[in-house]
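Visitor: sequence and predicted structure below; questions after.
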Amino acid sequence: MQTALYETLRHFADSWGLIYMFTIFLAVTAFVLRPGAKSHARMAAQIPLHDNEPAQEDDKS
């Protein structure tokens, strides 16, 4: 009984799982390469460099 379930799930993952993962890959690639993404990526890359507030350290003595 367990072998039949394993084979069924493996067949599903081999066929539809591969199609699902490839679709996700295409969607992420299209999202990254869309027009206007370059400016958003540059802004996101600069976020760590715009630290306007100094770090506050707690003095626990």
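Guide: Ah, there it is.
Visitor: drop to CA atoms for contacts and neighbour counts, all remaining ones
Guide: Fine.
Visitor: any idea how far residue 51 is from residue 36?
Guide: Distance from residue 36 to residue 51, counting by CA to CA, to the nearest Å: 25 Å.
Visitor: also this one, for the comparison:
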Amino acid sequence: MKAIVTVDNWVSDFVLTLWTPLFVAIFIAIVAYALWPKNKSKFDAAASMPLREE
């Protein structure tokens, strides 16, 4: 006998079809932000913060 629809199948299908592409898009956006040339000065300043003596 075959199950018609179970909660496990519905949740798994929902996660695979919606959340996976969403998180991939978020990851790509974060990488693009980090590598954008305009943000280089911000990241360089943040990288040198631990080395500063105040």
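Guide: Yes, it's here. Everything quoted here is computed from the prediction, not taken from an experiment.
Visitor: quick TM-score on the pair, please.
Guide: Once superposed, the chains reach a TM-score of 0.76 (TM-score structural alignment, normalised by the length of structure 2), with 50 aligned residues with a CA RMSD of 1.5 Å.
Visitor: which part of structure 2 lines up with the helix or strand where residue 28 of structure 1 lies?
Guide: In the assignment (DSSP states H and E), residue 28 of structure 1 maps to helix 18-32. Matched against structure 2 by TM-score structural alignment, helix 18-32 of structure 1 falls on residues 20-34.
Visitor: what's the mean deviation for the matching stretch versus structure 1?
Guide: Mean deviation of stretch 20-34 of structure 2 relative to structure 1 after superposition (mean CA distance after the TM-score superposition for structure 1): 1.0 Å.
Visitor: starting at the chain centroid, how far to that stretch?
Guide: The chain centre lies 5 Å from the centre of stretch 20-34 of structure 2; the measure is CA atoms, centre = their mean, to the nearest Å.
Visitor: which outside residues touch that stretch?
Guide: residue 39 (CA atoms under 8 Å, 6 or more residues apart in numbering).
Visitor: trace residue 49 of structure 2 over to structure 1, please.
Guide: Match for residue 49 of structure 2 (TM-score structural alignment): residue 47.
Visitor: now do that match against residue 40 of structure 1, distance only.
Guide: In this view, residue 47 of structure 1 and residue 40 of structure 1 are 11 Å apart by CA to CA.
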